[in-house]
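Colleague: next come a sequence and a model predicted from it.
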Amino acid sequence: MDIILKQGVKGLGDKNDVVTVKPGYARNYLIPQGLAMAASASNVKAVEETKRQQARKLAKEIEDAQELGNQLENLTLEIRTKAGESGKIFGAVTPIQIAEAIKEKGFEVDRRNITLPNDLKMLGEYTVSVYLHKEVQPEIKLNVVEE
């Protein structure tokens, strides 16, 4: 019996896959649990249209992320903070401070998507990675200077 999976099933397939299973498995488990639906001609057409729409949406998201990533890669941020005589800053530079500095430059980035190389506790130049999409992760130059 051919069915269309509504969500991923371990050992069977991913969401929207058309798979062949034994009729009893489909009727008694997959369909009643809401994991699958019968693979009628109209259901297959609907799933194919959904896949096309999702592919277009994903392509648009990647394109937007790449555009923003290209703009961010040309960006150099400067964070001013208090520091001791040895160059060690009081506290540390956090993703929140970096996100605010990016926002001041006119770009919107979620602080949870900023990856720091390690704790930024010294004055100097650093490279910070920003996760925009799994395929787009630009690196931004960051200068930590004394106030």
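Modeller: Nice, thanks for sending it over. Numbering: from 1, shown residues only.
Colleague: drop to CA atoms for contacts and neighbour counts, all remaining ones
Modeller: Noted.
Colleague: which residue lies farthest from the center of this structure?
Modeller: Distance from the centre of the chain peaks at Glu85, with 39.8 Å (CA atoms, centre = their mean).
Colleague: quick check: what element follows the host helix or strand of Glu61 along the chain?
Modeller: Secondary structure assignment for Glu61, by DSSP states H and E: helix 41-73. Sequence order places strand 76-81 as the next helix or strand after helix 41-73, per DSSP H and E.
Colleague: so which elements touch that next one?
Modeller: Packing partners of strand 76-81 (3 or more CA pairs under 8 Å, 6 or more residues apart in numbering; DSSP states H and E): helix 95-104, strand 139-146.
Colleague: can you point out the buried residues in the helix holding Glu61?
Modeller: Val44, Val47, Ile62, Ala65, Gln66, Leu68, Gly69, Leu72 (16 or more other CA atoms under 10 Å).
Colleague: and that helix, what does it pack onto?
Modeller: The contact analysis (3+ CA pairs under 8 Å, 6+ apart) places helix 41-73 against strand 139-146.
Colleague: for the strand it packs on, the distance to its chain's centre please.
Modeller: Chain-centre distance of strand 139-146: 23 Å, with CA atoms, centre = their mean, to the nearest Å.
Colleague: pasting the second one now:
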Amino acid sequence: MQVILLERIARLGQMGDVVKVKDGFARNFLLPQGKALRATDANKAKFEGQRAELEARNLERKSEAGAVHEKLDGTSYIVIRSAGETGQLYGSVSSRDIAEALAENGFKVARNQVNLMSPIKVIGLHDVIVQLHPEVESTIQINVARSNDEAERQSKGEDLTKRETFELPELPPEDEEGFEMDGDASEE
């Protein structure tokens, strides 16, 4: 299905581009979210009539996102979770948890704006990208720890995960004669 994009969409195109997408993606995501219109002659004419208004609205949203970016970029947030001695969490920290931590600090961010490749499953410092607008993204640091004291120590650079070290016994020197084969290998 061909659609006209009403805003910039990553890996798809800019506002006003006519792009071909799979029918399900258009019907289930782009059209209901108001991010695109079907590419009919009537909709193309309608879009051209509203283009200036849509660009102004997009510019306004981008400037709002830029203001939030100035306050948010480079900040650090602490998330307390229970974990084992090796630092493995008994659960995980998802994009929902990060969005809630940001909301507690006065930032209104939806969980789908938090770009987390996979849930965080170990304690430590993790860099996370927050997509405030299709053209504006901020990087924040999530400090996952078992307590506030540990979070403070982690932020100073201390590694709190317990690692076990094993000493391997020394192996006797190998005898090269023990590796010779009886007979020719090509006979088989």
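Modeller: Yep, it's here. Just so you know, these numbers come straight off a predicted model, no measurement behind them.
Colleague: got the contact list for stretch 130-139 of the second structure?
Modeller: Under the contact criterion CA atoms under 8 Å, 6 or more residues apart in numbering, stretch 130-139 of the second structure has outside partners 8-10, 61-62, 65-66, 68-69, 72-75, 109, 113-115, 127-129, 140.
Colleague: thinking again about what came up before, make JSON lines from the buried residues of helix 41-73 of the first structure and add distance to Gly34 of the first structure to it.
Modeller: Compiled in JSON lines, the buried residues of helix 41-73 of the first structure are given as follows (distance: CA to CA, whole Å):
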{"residue": "Val44", "distance to Gly34 of the first structure": "17"}
{"residue": "Val47", "distance to Gly34 of the first structure": "16"}
{"residue": "Ile62", "distance to Gly34 of the first structure": "31"}
{"residue": "Ala65", "distance to Gly34 of the first structure": "34"}
{"residue": "Gln66", "distance to Gly34 of the first structure": "37"}
{"residue": "Leu68", "distance to Gly34 of the first structure": "39"}
{"residue": "Gly69", "distance to Gly34 of the first structure": "39"}
{"residue": "Leu72", "distance to Gly34 of the first structure": "43"}
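Colleague: return the member of the residues you listed nearest to Ile102 of the first structure.
Modeller: Nearest to Ile102 of the first structure among the buried residues of helix 41-73 of the first structure is Leu72, at 8.6 Å by CA to CA.
Colleague: I'd guessed the closest one sits against Ser129; true?
Modeller: No: contact criterion CA atoms under 8 Å: Leu72 of the first structure and Ser129 do not qualify, at 10.1 Å.
Colleague: and for the two, which residues touch both?
Modeller: Common contacts of Leu72 of the first structure and Ser129, defined by CA under 8 Å, 6+ apart, comprise Pro138, Glu139, Ile140.
Colleague: can you report how many residues lie near the second one?
Modeller: As a burial measure, Glu139 of the first structure scores 21 neighbours (other CA atoms under 10 Å).
Colleague: ditto for the last one
Modeller: One way to gauge burial is a neighbour count; for Ile140 of the first structure, by other CA under 10 Å, it gives 21.
Colleague: what residues are up against it?
Modeller: Ile140 of the first structure makes contact with Leu72, Glu73, Asn74, Leu75, Thr76, Leu77, Thr127, Val128, Ser129, Val130, according to CA under 8 Å, 6+ apart.
Colleague: mind running it again at 10 Å?
Modeller: Listed by CA atoms under 10 Å, 6 or more residues apart in numbering, the contact set of Ile140 of the first structure reads 69, 71-77, 102, 114, 126-130.
Colleague: could I have the buried ones of those residues as ChimeraX selection syntax?
Modeller: Selection of the buried residues among the contacts of Ile140 of the first structure in ChimeraX, burial being defined by 16+ other CA under 10 Å:
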select :69,72,76,77,102,114,126,128,129,130
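Colleague: which one of the contacts of Ile140 of the first structure is nearest Asp14 of the first structure?
Modeller: When these are compared for distance to Asp14 of the first structure (CA to CA), Val130 comes out closest, at 29.0 Å.
Colleague: wait, Leu72 of the first structure touches Ile102, no?
Modeller: Yes: counting by CA atoms under 10 Å, Ile102 is a contact partner of Leu72 of the first structure at 8.6 Å.
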